[in-house]
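> kindly return the folded structure for what I paste below:
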Amino acid sequence: MSFKIAIIGAGSVGFTKKLFTDLLCVPEFRDIEVALTDISQHNLDMIRAILEKIVEANGFPVKVTADTDRRRALEGAKYIISCVRVGGLEAYADDIRIPLKYGIDQCVGDTICAGGILYGQRNIPVILDFCKDIREVAASGAKFLNYANPMAMNTWAAIEYGKVDTVGLCHGVQHGAEQIAEILGAKSVSELDYICSGINHQTWFIDLRLNGRKIGKDELVAAFEAHPVFSQQEKLRIDVLKRFGVYSTESNGHLSEYLPWYRKRPEEIARWIDMSDWIHGETGGYLRHSTETRNWFETEFPQFLASAAKPIDPAKRSNEHASHILEALETGRVYRGHFNVKNNGVITNLPADAIIESPGFVDRFGINMVSGVTLPEACAATCMASINVQRMSVHSAVSGDIDLLKLAVLHDPLVGAVATPEEVWQMVDEMVVAQARWLPQYAHAVPAAKERLAKSSVKTRDWAGAARRNVRSIEELRAEKSALKKAV
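Got it, this is the predicted structure:
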């Protein structure tokens, strides 16, 4: 088979490498063209060198191109994959730093909450530019696979306003299933059958079966509490499991910032998080992790390049959805996964316009969702709170309506549990002013926002958060990796 795949934001080097090697695990895909595009020529040069090394080592006739001209990269592409972060780590740092001044302590800040909403405001205009290019220069009927967060907002905008065939992809469901398989003593995750449904990062294991035997709440709680690691790392998720009766797919840190109950009092945060790794609830944990990863890659690039000169092992293909979806569409080999699409009745007790994440099957006829799913009422209520925020966030990102943006932030569950309306209004003004270069739709609102900030009497504080860690140096990272090798 010969067709073209374009990857936008290909400078996300590690993730692009994973997607690429996954694709080459499909025997029929070894004569494809992969077009890389990014705004950073430096990052493009690095990832192109790595991918060409993989192609050379395996002797495949795959064509790899790299171009900062996105439109040229998209010409004729049948599939377009996006993994962009508009504003990079500089804007992301403001997503964490500014809300902390108002008492809002986020672990990740890329889905909802103050940081995720502003992230969406930066991404959506760019996503719509992608969609325009896809409509105009990509292959007829091209499919857009969005990996970028905020997943639901980006996918919502691409479908409703971009008018492009779009599916959102995430790996939270797979990671949650791996945990459950481990605590239940399964030899492999393949012994576990499950239905997850909800919205991205708030999907719920509403049916679980181990080798055909149904697993109930009590057995699941007991297994998690008996596990020596997860019992400490997933305290908040276990508490939600006890109260809701079903387990959330999302990590302890992620889930903590989508709910109004666990991060609203600084003195309570330590009770629910674990500092063994950033993903379990550390303040600004993903920002620190991302910064360290970028610094490490820049320094250790020669080693990454050398490691690319190895034969691909199809047995090590990852569980990221993209390659499996393309394989099913192109070959007809059926793939089952959990996908982010417009609801339209798939989940009976969520709105039709929402972007939901639920089971589907892929074959030559496309992505076919399993309809008629009904969530437990508490799960639906929690999802609805986020959906209402997402809807206002998408519409404000498209319209440039700063008042609607403020209302979206005000209705965010964690923001509303911590901040007053006056604080929210000032915080949004501050974030829009700080990120103005990435928010062209709010250019008309920036001067008035600056004036309000100059006159405001709302007090803020200099606060690093309840559980902040410093970014580690390259030397510290090397020492830690060396110690881990010795321990093994």
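> could you use CA atoms for every contact and neighbour count after this?
Fine.
> surely R122 touches V86?
Yes: here R122 reaches V86: they are 6.0 Å apart, a contact under Cα atoms under 8 Å.
> what touches both of these two?
W438 (Cα atoms under 8 Å, 6 or more residues apart in numbering).
> where along this protein do the strands fall?
With strands called from DSSP state E, the chain shows them at 4-8, 33-37, 63-67, 79-82, 143-146, 165-168, 192-199, 202-210, 213-214, 247-248, 335-342, 355-363, 366-369.
> possible to save those strands as CSV with distance to A186?
Shown next, in CSV, are these (distance: least, Cα to Cα, whole Å):
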stretch, distance to A186
strand 4-8, 36
strand 33-37, 38
strand 63-67, 40
strand 79-82, 33
strand 143-146, 32
strand 165-168, 29
strand 192-199, 8
strand 202-210, 8
strand 213-214, 12
strand 247-248, 17
strand 335-342, 20
strand 355-363, 22
strand 366-369, 28
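> distance to M431 and mean neighbour count added to these, as JSON lines?
As requested, the strands of the chain are exported to JSON lines (distance: least, Cα to Cα, whole Å; neighbours: other Cα atoms under 10 Å):
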{"stretch": "strand 4-8", "distance to M431": "26", "mean neighbour count": "25"}
{"stretch": "strand 33-37", "distance to M431": "28", "mean neighbour count": "24"}
{"stretch": "strand 63-67", "distance to M431": "32", "mean neighbour count": "18"}
{"stretch": "strand 79-82", "distance to M431": "25", "mean neighbour count": "23"}
{"stretch": "strand 143-146", "distance to M431": "25", "mean neighbour count": "23"}
{"stretch": "strand 165-168", "distance to M431": "27", "mean neighbour count": "24"}
{"stretch": "strand 192-199", "distance to M431": "26", "mean neighbour count": "23"}
{"stretch": "strand 202-210", "distance to M431": "26", "mean neighbour count": "21"}
{"stretch": "strand 213-214", "distance to M431": "47", "mean neighbour count": "11"}
{"stretch": "strand 247-248", "distance to M431": "30", "mean neighbour count": "26"}
{"stretch": "strand 335-342", "distance to M431": "28", "mean neighbour count": "23"}
{"stretch": "strand 355-363", "distance to M431": "26", "mean neighbour count": "24"}
{"stretch": "strand 366-369", "distance to M431": "38", "mean neighbour count": "17"}
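> before we go on, could you also do this sequence so I can check it against the first one:
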Amino acid sequence: MSEGIKIVTIGGGSSYTPELVEGFIKRYDKLPVRELWLVDIKEGQHKLEIVGNLAKRMVDKAGVPMKIYTTLNRREALVNADFVTTQLRVGLLEARIKDERIPLSYGMFGQETNGAGGLFKGLRTIPVLLDICKDMDELCKDAWLINFTNPVGMVMEAINRYSSRKKVIGLCNVPIDTHKAIARILEKPVEEVFATFGGLNHMVYVTGVSVDGNNVMDKVIEKWGRQSVKNIKGIEWEPGFLKELGVIPCSYHRYYYMAKEYLEEAIENYKQHGTRAEKVKKIEEELFEIYKDENLAEKPKQLEQRGGAYYSDAACNLISSIYNDTRDIQVVNTVNRGALTVLEYDEIAEISCMITKDGPIPISVGKLPKAVNGLIQQIKSFEVAGSEAAVTGDYNKALLAMMINPLVGSQSYAIKVLDELLKAHEKYLPRFFAHDTIHRA
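Here you go, the predicted structure:
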């Protein structure tokens, strides 16, 4: 890497890319990115051009010798890359809208990473990520793959089980948001608050909090209450429940512990105002209009409204830590290696890790409270079944994944939603239509 680092971002036309570019610019002294390749598909070419031009203006303004390339040729971009980041959406936002609207039309959760919608995002995404892994094995075998394409847990489980690629890490912004919220409660700078995490992607728990070596977990649990992320409504947690639980849940746990309230709200929004996906589509359209401004040469403030803020900053942090062997602590998705006893040794966990030049080393959490183990194991079985369905294109394996997800809860509706989503996404699910296992009602 003596001539500088080459980074490839697949899904480079994403609205998040300016944050990624900003992250590389501000870290340039310790992370000398000489080439940043932004890769997208033909359907995303227009957005790629807009984002690519903004990235070039940002680099020019900063005066750093970082060359920006845009291309629709993934294999061309991957040659001799040092790091590859993936932030793609198979089927674009139109697919997400279907993932949300179709389940909701049956009175079932429709959400991007949970339940039926999360399953179908995984079914579309996993074959593409496995193809990217194959290309990397051929064209940049020593590169690190940093994935923050959702559903991160299921995607990582599939890569771990069905790919030979070992240098891969999954990343999510939820632990970062949670850590910041804890720091606000304690009225301390986030760097002074040490928090340990263990669980799964979008099902991670805070297992310990300390300041200056003093355990302040009880204080945080007492005040946790209305903590959420931008795209998830805040309903207050009952302090007595959290005290008995013994760990701090993340914002996405509300889909499970407050399922009735959340489903009622989601169905009402679906009927009255449209889904979250439709709101995101509107925000994205507004962002790209802003990105077109030839006088704009920095990440606009409006990007924070998109949800998922700090994703890209987390990616830059992680890449910098690997490159510089900083051995700091970050929360990532990686092979468990016995750190969480509730999971198998070789299953994927979202867990606090020491980040080294050789990758993440999980920090042992040991036993989680018995009260959370069942839910974690249920969602892990969902991730495993969903990844197997994605690889095989087997209808019954997809139905199994649907049925074991706690947000589905109905065999007859599961079949109806599965059939309708398969039909809606047929273009992106060729493996399911390569044989005659599709259920016919």
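> report the TM-score for the pair.
The TM-score (TM-score structural alignment, normalised by the length of the second structure) is 0.87; 421 aligned residues with a Cα RMSD of 2.9 Å.
> tell me the spacing between Q378 of the second structure and Y345 of the second structure.
Applying Cα to Cα, to the nearest Å, the value for Q378 of the second structure to Y345 of the second structure is 17 Å.
> actually Y252 of the second structure, sorry about that
25 Å.
> ok, these two, which is more surrounded?
Taking other Cα atoms under 10 Å, Y252 of the second structure and Y345 do not tie; Y252 has more neighbours (20 against 14).
> can you tell me, leaving aside adjacent residues, what's nearest to that one?
H202 (5.6 Å; Cα to Cα, 6 or more residues apart in numbering).
> next, count neighbours for that neighbour.
22.
> which parts of the stretch 151-300 of the first structure are helices?
Ranges of helices within the stretch 151-300 of the first structure are 151-160, 172-183, 217-226, 230-233, 235-244, 252-256, 266-272, 285-307, based on DSSP state H, counting those that start in this stretch.
> select, out of those helices, the one closest to A397 of the first structure.
helix 151-160 (9.0 Å; Cα to Cα).
> for that closest one, give me the average deviation versus the second structure.
For helix 151-160 of the first structure, the mean deviation from the second structure after alignment is 1.3 Å (mean Cα distance after the TM-score superposition for the first structure).
> so which of the strands of the first structure comes closest to E423 of the first structure?
Per Cα to Cα, nearest to E423 of the first structure of the strands of the first structure: strand 202-210, 26.9 Å.
> what range does the closest one cover in the second structure?
Aligned using TM-score structural alignment, strand 202-210 of the first structure spans residues 203-211 in the second structure.
> same question, stretch 334-343 of the first structure
Going by TM-score structural alignment: stretch 334-343 of the first structure matches residues 327-336.
> for the matching stretch, which outside residues touch it?
152-153, 156, 160, 168-172, 175, 197, 200-201, 318, 321, 343-356, 360, 362.
> recalculate using a threshold of 6 Å.
Among residues not part of stretch 327-336 of the second structure, those counted as contacts by Cα atoms under 6 Å, 6 or more residues apart in numbering are 169-171, 345-356.
> remind me, longest helix of the first structure?
As assigned by DSSP state H, the longest helix anywhere in the first structure is helix 113-137.
> mean distance between that helix and the second structure after superposition?
Relative to the second structure, helix 113-137 of the first structure is 0.6 Å off (mean Cα distance after the TM-score superposition for the first structure).
> and V372 of the second structure, what pairs with it in the first structure?
Per TM-score structural alignment, V372 of the second structure is aligned with C379.
> check contacts around that match.
No contacts exist for C379 of the first structure under Cα under 6 Å, 6+ apart.
> distance of the residue most central in space within the first structure from L192 of the first structure?
For the first structure, the residue nearest the mean C-alpha position is N149 (4.2 Å; Cα atoms, centre = their mean). N149 of the first structure sits 28 Å away from L192 of the first structure, going by Cα to Cα.
> do L477 of the first structure as well
To L192 of the first structure, L477 of the first structure is 36 Å away according to Cα to Cα.
> that older thread, give me the mean distance between the match of strand 202-210 of the first structure and the first structure.
Counting by mean Cα distance after the TM-score superposition for the first structure, stretch 203-211 of the second structure comes out at 1.2 Å.
> how about S393 of the first structure, what's its match in the second structure?
S393 of the first structure maps onto G386 in the second structure, by TM-score structural alignment.
> now V26 of the first structure: how far from V362 of the first structure?
16 Å.
> ok, now R70 of the first structure?
According to Cα to Cα, R70 of the first structure and V362 of the first structure sit 28 Å apart.
> which position in the first structure aligns with F433 of the second structure?
So F433 of the second structure corresponds to A443, using TM-score structural alignment.
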